[in-house]
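Student: Okay, structure incoming, though there's no sequence with it:
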């Protein structure tokens, strides 16, 4: 039995991942923040694929809500996977204009939330398992003039991945990350540039933005048996950026 938690599972990369994992035989606990209709639509697709699933509203920066999400997953069976995907950006702009509340939100969701979820997973994967953290190509590009703080937090995600991979390996838990480049999702709207994917196409070596399914495919690989000797890796999915 394969039971996987996907955070931020109601939209974008998370929703594409949940659907792909259901097709691959995973039962799913889908965490989401507030869009009940979107989460219900993803859950309906999970059920249509013949898998069991639950959708749980959860703020991943709140330890109690994170625990509740993982408790719901436990009702499906022993936890075997986590996709740490819930994330936010903030308005694109120069570093000098960064507002403290935006900084704190990015750190809280993209780092503290990942740590809290990974901690719950590590405690509950009694028979081994796999964790995939969703990082970003920004971690090595730096995102100057856009959101350096977001890039810095994603660099921390890469470090978290490497450290956890080493610490949890003796327990049979593999930890890897994917580092998407510019992917066609609605996350760009929060940054104030909803058409960013289209605008960026000219500077991407492959000539286009990526699609959520292309990232979901890599996540499914890293959770599955074909990557059984892979841990501590950060797989870049950025079209050459």
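Tutor: All right, it came through fine. Bear in mind that the values here come from a model prediction, so they are computed numbers and not experimental data. Numbering: from 1, shown residues only.
Student: hey, let's count contacts and neighbours off CA atoms from now on
Tutor: Fine.
Student: show me where the protein has helices.
Tutor: 12-23, 36-48, 63-74, 100-107, 113-124, 138-141, 148-168, 187-190, 196-200, 212-223 (DSSP state H).
Student: try this one side by side with the last:
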């Protein structure tokens, strides 16, 4: 029997890349999905292979249904049957108040951050569910502490999308529990990643770390550790859980 196959959406950078490296080191065959940064994804694949791991990169926009279907088919053809999914792909846009946002921005956020995870969950369930002849599996959704705080004055739209991810996790966990699939989430706080530059403030973590009880930002690897635990047999009786990785915030 081959290595269990794990698909990580948005896996080329940040939390996704840290999760890919750790998963490969622990024996997963890792499918690294990316939307546009082929260089980052291929570099990560090369690094993992150089360290003896098994990884491959796959381009797809998770907000596009046809591309998601093609992604899952390609992963299966290349690496084998899917055992686990990490819904990590997410976007945010320039910090602004809601009254300044247009509908196009809102749709872009929701397409990637809400429709994307729903579509990926659907495709994963169709393959992993014992109801459909699968062997079961595990899904971890990457939410955000913004789902609790709302991110006022910065990106309420992003926060709202992550609130939807929390609700998806709770409902889907109950829906597929009897089908051999566990669904959990991690809710990162202020993590040192490139995403903050998308919001127009690359050094945001340094500005806000004083509000964190532990007085520092988190590292992508610290979130990856929580994700890998939730995927593992050690978390075998854990489903519908949302684990905060936020320094006590």
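Tutor: Cool, the structure landed. The model shown is predicted, which means the values in this text are computed figures rather than measured ones.
Student: After superposition, what's the TM-score here?
Tutor: TM-score for the superposed chains, counting by TM-score structural alignment, normalised by the length of the first structure: 0.97, backed by 241 aligned residues with a Cα RMSD of 1.0 Å.
Student: Tell me how far the residue mapped onto residue 194 of the second structure from the first structure lies from residue 196 of the first structure.
Tutor: By TM-score structural alignment, residue 194 of the second structure lines up with residue 186 in the first structure. Separation of residue 186 of the first structure from residue 196 of the first structure (Cα to Cα, to the nearest Å): 10 Å.
Student: sorry, back to before: of the helices of the first structure, flag the one that's most buried.
Tutor: For the helices of the first structure, the largest average neighbour count (mean count of other Cα atoms under 10 Å) is found in helix 12-23, namely a mean of 24.
Student: which residues in the second structure does that one match up with?
Tutor: Using TM-score structural alignment, helix 12-23 of the first structure pairs with 14-25 in the second structure.
Student: ok, average deviation of the matching stretch from the first structure?
Tutor: Once fitted to the first structure, stretch 14-25 of the second structure is off its aligned match by 0.4 Å on average (mean Cα distance after the TM-score superposition for the first structure).
Student: what range in the first structure does stretch 107-118 of the second structure sit on?
Tutor: Counting by TM-score structural alignment, stretch 107-118 of the second structure sits on residues 104-115 of the first structure.
Student: chain center to that stretch, what's the gap?
Tutor: 12 Å (Cα atoms, centre = their mean, to the nearest Å).
Student: can you pull the buried residues of stretch 124-143 of the second structure?
Tutor: The neighbour-count check on stretch 124-143 of the second structure (16 or more other Cα atoms under 10 Å) flags 124-125, 127-130, 134-143 as buried.
Student: let me fix that: stretch 172-187 of the first structure
Tutor: 173-187.
Student: again with stretch 85-94 of the second structure
Tutor: 85-93.
Student: Give me the subset of the buried residues of stretch 124-143 of the second structure that lies in strands.
Tutor: 137-142 (DSSP state E).
Student: distance of residue 193 of the second structure from residue 17 of the second structure?
Tutor: Residue 193 of the second structure is 11 Å from residue 17 of the second structure, by Cα to Cα.
Student: Sorry, wrong one. I was asking about residue 228 of the second structure.
Tutor: For residue 228 of the second structure, the distance to residue 17 of the second structure - Cα to Cα - is 13 Å.
Student: picking up where we left off before, got the end-to-end distance for the match of stretch 107-118 of the second structure?
Tutor: OK, stretch 104-115 of the first structure end separation, Cα to Cα: 15 Å.
Student: got it, and stretch 180-187 of the first structure?
Tutor: End-to-end distance (Cα to Cα), stretch 180-187 of the first structure: 13 Å.
Student: swap in stretch 177-187 of the first structure?
Tutor: 19 Å.
Student: count of residues packed around residue 240 of the first structure?
Tutor: 12 (other Cα atoms under 10 Å).
Student: what residues are up against it?
Tutor: Neighbour list for residue 240 of the first structure: 204-206 [criterion: Cα atoms under 8 Å, 6 or more residues apart in numbering].
Student: ok, now which ones touch residue 193 of the second structure?
Tutor: Counted by Cα under 8 Å, 6+ apart, residue 193 of the second structure has contacts 14-15, 219-220.
Student: can you rerun that using 7 Å?
Tutor: Residues near residue 193 of the second structure by Cα atoms under 7 Å, 6 or more residues apart in numbering: residue 14.
Student: Same check on the one 3 residues further on?
Tutor: Listed by Cα under 7 Å, 6+ apart, the contact partners of residue 196 of the second structure are 202, 204.
Student: okay, stretch 208-217 of the second structure sits on what stretch of the first structure?
Tutor: Counting by TM-score structural alignment, stretch 208-217 of the second structure corresponds to 200-209 in the first structure.
Student: From the chain's centroid, how far away is that stretch?
Tutor: That offset, for stretch 200-209 of the first structure, works out to 23 Å (Cα atoms, centre = their mean).
Student: For the residue nearest to the spatial centre of the second structure, give its distance to residue 164 of the second structure.
Tutor: Note on the second structure: the residue nearest the mean C-alpha position is residue 88, at 1.4 Å, using Cα atoms, centre = their mean. According to Cα to Cα, residue 88 of the second structure and residue 164 of the second structure sit 14 Å apart.
Student: Could you do residue 34 of the second structure as well?
Tutor: 22 Å.
Student: And residue 196 of the second structure, by the same measure?
Tutor: For residue 196 of the second structure, the distance to residue 164 of the second structure - Cα to Cα - is 21 Å.
Student: What residues does residue 177 of the first structure make contact with?
Tutor: Residue 177 of the first structure neighbours (Cα under 7 Å, 6+ apart): 132-135, 161, 233-235.
Student: What's it aligned with over in the second structure?
Tutor: Per TM-score structural alignment, residue 177 of the first structure is aligned with residue 185.
Student: Noted, bye for now.
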